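J.: sequence? don't have it. structure:
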């Protein structure tokens, strides 16, 4: 199935609304009176009714951002229901049939393993070593990467284009250490995995008498592959994954693995690809020649069954969930059927659904409002650079150039997709999954060698997301994020700046802050800050870290916020509210007091959240974000405009002394 491109995600400082933000609850400041006020705990004062109505009983969390995510999912389900009943165009016909086939559980059960039968027959046709690589390539074509990964991703030498990346893959477990460590916990997981491999092989048609031998064959081959992986931590670094090599000699270098034929099968004509771990591919080349075809066949059969199990009959799904869901992810129960089918459609046909979602849920007026505010916030950032006391003059010049070149993209990307797809029909959900996955893989491969990096996003329009794309120097605002609480067109116009505008500022600041400093205005990957700039930034953000380290986590955890781990996100929050306030005041020089109050209320409403103690404990130990109370209150306590708007006196919890205040762009 299509898989993530870690390089592209690493190059996007992305605020994916609804996921890392979905936690938090009310806690009153130490000096608060009987009830919170604007000047003691603004977050609790503004969100009092919501917090009371959304107490968490048991385990879990709720948040305003989580509510937005739930709304976007419901909108997608409604769209698919309509496409299923009365499609209005070719893409809706495809989506409606895909949706209907997934919801028809009786048909899915009757279909059994039939969707993967052609793939298994292809594997059964392997007779000699030279038959193995074409089978590997055929599975990659349908979105089932085996033996290794091959993706389209941005070229670090030219961020406007894509090249192909040969990467590590081919394992059924998420870390190569699972195959080699000897501790009891790891051995226990490997034993569970062995049982899972056996189950999938049996469901895929392996004879009972061959199950034990074929299971052992799969584990043995995966272990051989795992021994040639580099450490996971190293593989996550985009720079360590970038190693351009010519393809001209592939026929000689990887003769048995047939990488030249692999590229030809996928339609890749580029003379250069990236291969950061050539030792792995040399080992795979050797394994093609040294491992018997029968062992490769067992390995390939398992990986077809493993990849497709979530989309087949109940016995496949239950086996897959028991291992991947319960053992690896710790999920107590599988998602409801509708959610499973929607996830599958987004995975294999997400851009199709995105096209229809934008047409249905992004009015022109909302798009224009979002574009106007984002442009005004960018202009505010330019003013912030000019008055910055911590940036040196050469760094300011580069920041100005980068902001001048920045693009703002609202709603959806300018896609260059070909929507010609084999008709799906409603009889086979698994078959439709393969059709859609093959289409999406084909379109991904077409990116390679083209100057088209600016025509794609790494998020889907139907997913609530607001992001700064570092590789393309652009702000990305998805259609799904442009609704309450981020952009509520029914609210006071000033509130739009306090919610949406502040999130825009959060992301635009990343273009020239500690993250944005690694790509310059021309798109070159280099650090353009001076050591003096770095030291000044560290001084600012270390002071901010000290402030947040004095804040307590909610839900009775008795834990304090880790100001160091959350430092960069806290700085981005402060930058966002500074820039949005500047943009609002510039657009409305005679701003009424009521509008100023609406601005700050909208900011506080973004971060309302409740959580159980166990959820708070987990986030306190892992999250790069502070809890909602302090995402709301922390920046405001550093902003004099807040205190003047609500008449907060010096010494109030929401008004830091002037010498304590941290400023980034004001």
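T.: Arrived safely, thanks for sending. Values in this document were obtained by computation on a predicted structure and should not be read as measured data.
J.: all contacts plus neighbour counts: C-alpha atoms, from now on.
T.: Noted.
J.: so residue 582 makes contact with residue 380?
T.: Yes - counting by C-alpha atoms under 8 Å, residue 582 does reach residue 380; the two are 6.0 Å apart.
J.: Strands of the stretch 451-600 of the chain, start to end?
T.: Here the stretch 451-600 of the chain has its strands, by DSSP state E, counting those that start in this stretch, at 466-469, 474-478.
J.: closest to residue 346 out of those strands?
T.: strand 474-478 (14.8 Å; C-alpha to C-alpha).
J.: Alongside the first one, take a look at this:
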């Protein structure tokens, strides 16, 4: 769930799905060469759909998972590289998007200078941390670091008010842990014990690279781990964090001040250039622990803690030894990557991360044609209609709840490709000879750009993914679904693909995002985006029972012996996949109403093309290390179970491939899950 978002005003979609294209003649079907024809689709559809592609395309050394989808995302960076290499050679006016992106990229690519400087770009900041003497100094440094997007020990940003999403308030959330989540600090499992050992070695190494002796580094590491462990003990786990009620604690500044009496919030607001107002505190117990640490931890402990988080945050922007250490823990150990991505690709990613809409504006002008947006609008229209028909036909939901569900569906706002209004980065002082300085400047701009939304009416035109991003999201308070241009390419989407393929790939993604409005989290928000129950008590019980079926199904999916998915953690994403596949299939049938289409394409029926397209889009090979990390904290299941999980519940899939009732890809009727 994205932390905040907006709704561009778009007219409600027609109840009629009028096809934009009369036929699929001459368009492309699924990738035939990817299919493993030695596999039985009714036994293991994941292997069947693109097992041959995975066999012939092993995971690249720099990646943690791989499929045509991830390959497409990496290929987008080739396009971005072309853009950035051109802007880097352009003598553009200062403040223009060409100057900003070109100089930022050129500064990142100046590896010789970055390596020569080592830790020196951080020296003034590290010196200021070292000179802290009092809790007040610590608080001032926390404000300063937050302004540089270094969120330790908490993060502070803008978010629509859960109870009045037309207005933006401040949000305070737990942060400042160097490992992925609380379990890494407190659980006794061998894998967590090993992670703690690896982490301590990483922390100590960063201190040594910054100039500490081994003894000093060891002492600082102990302080960092002790403080983070205490903070972790008071943090919610990943399952609890999925419940919006558990993180809904709106309060006044006076109440927040009473919660954390040692922290001067008026000073924080003043230093951040903000006027005080209401704030949501996601984890009050965590903030109480932060307050306790302000009194209990020594200045030296705080110096070590904040110094480490500066080093960890800055490491990818510093000299090669820092980059390698950061990669070794975060990418190699936790994700299983075998080598770093090439420098140019990391610089492309950094530019996109910091100046995303500047780079994105050039990207969409070159690579996102108007016809792509038009066809996506057609897909969204039919997905909306399919969800409407599905809700209307539910036999387990009462009329009052149906009315509320349909009202919510009618207020959905789709955003496609890119924002209508682009951010103005012209004041960001980007320089070619100061990469860390440019990074800090861009970060500071982005932080300020976010904070300026606090205590104002929500700006529904804002985006929280850059246009080149190969992903999508749903935002509950603003009830919007967002699809950046970066995901609107094969294998997800193509203007040259037959309808069956587009509906089976991006169509399921669209359905997935729509379904998030009705999953275990999104279902708690009403049509206006308020965190408010709109269900009858009986309907809510039935809905939760249907979700429990999905939980049980995914609890039994193992990534290795003894380690299985947490069904409760992946419930929302799994409901999204299940409902997404179902309503995308229905939308595909809507698109064929009154439109003749060939019975088969390349030897596969239209229905088979639809399901194979989903298998090929989601057919990720995943490294074991990353699978373990995902199972621990990612609300998304690994690719294999995102393919076989939802499809094994669909009678439409069983019919498409003539699967016997006893087939592994067909769940018995008494075990079949259906939420929407």
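T.: Sure, I can see it. Since this is a predicted model, take the numbers as computed values, not measurements.
J.: one step back: what would the strands of the stretch 451-600 of structure 1 look like in a markdown table with mean neighbour count and distance to residue 93 of structure 1?
T.: Formatted as a markdown table, those follow (neighbours: other C-alpha atoms under 10 Å; distance: least, C-alpha to C-alpha, whole Å):
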| stretch | mean neighbour count | distance to residue 93 of structure 1 |
| --- | --- | --- |
| strand 466-469 | 26 | 30 |
| strand 474-478 | 25 | 24 |
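J.: Which of those sits closest to residue 227 of structure 1?
T.: Here strand 466-469 is closest among those (C-alpha to C-alpha), at 34.6 Å.
J.: The counterpart of residue 411 of structure 1 in structure 2 and residue 544 of structure 2, how far apart?
T.: Mapped onto structure 2 by TM-score structural alignment, residue 411 of structure 1 lines up with residue 417. Computed as C-alpha to C-alpha, to the nearest Å, the residue 417 of structure 2 to residue 544 of structure 2 distance reads 34 Å.
J.: what does residue 93 of structure 2 give?
T.: 57 Å.
J.: out of the two, which sits in the more crowded spot?
T.: Between residue 93 of structure 2 and residue 544, counted using other C-alpha atoms under 10 Å, residue 544 has the larger neighbour count: 14 against 11.
J.: ok, and the closest non-adjacent residue to the aligned residue in structure 1 for residue 514 of structure 2?
T.: Taking TM-score structural alignment, the alignment pairs residue 514 of structure 2 with residue 508 from structure 1. In space, and not counting its chain neighbours, residue 508 of structure 1 is closest to residue 468: 6.3 Å by C-alpha to C-alpha, 6 or more residues apart in numbering.
J.: buried sites along stretch 80-87 of structure 1?
T.: Buried residues in stretch 80-87 of structure 1, counting neighbours by 16 or more other C-alpha atoms under 10 Å, are found at 80, 81, 83, 84, 87.
J.: List the contacts of that stretch.
T.: 92, 93, 95, 96, 97, 99, 100 (C-alpha atoms under 8 Å, 6 or more residues apart in numbering).
J.: So residue 599 of structure 2 versus residue 507 of structure 2, what's the distance?
T.: 20 Å.
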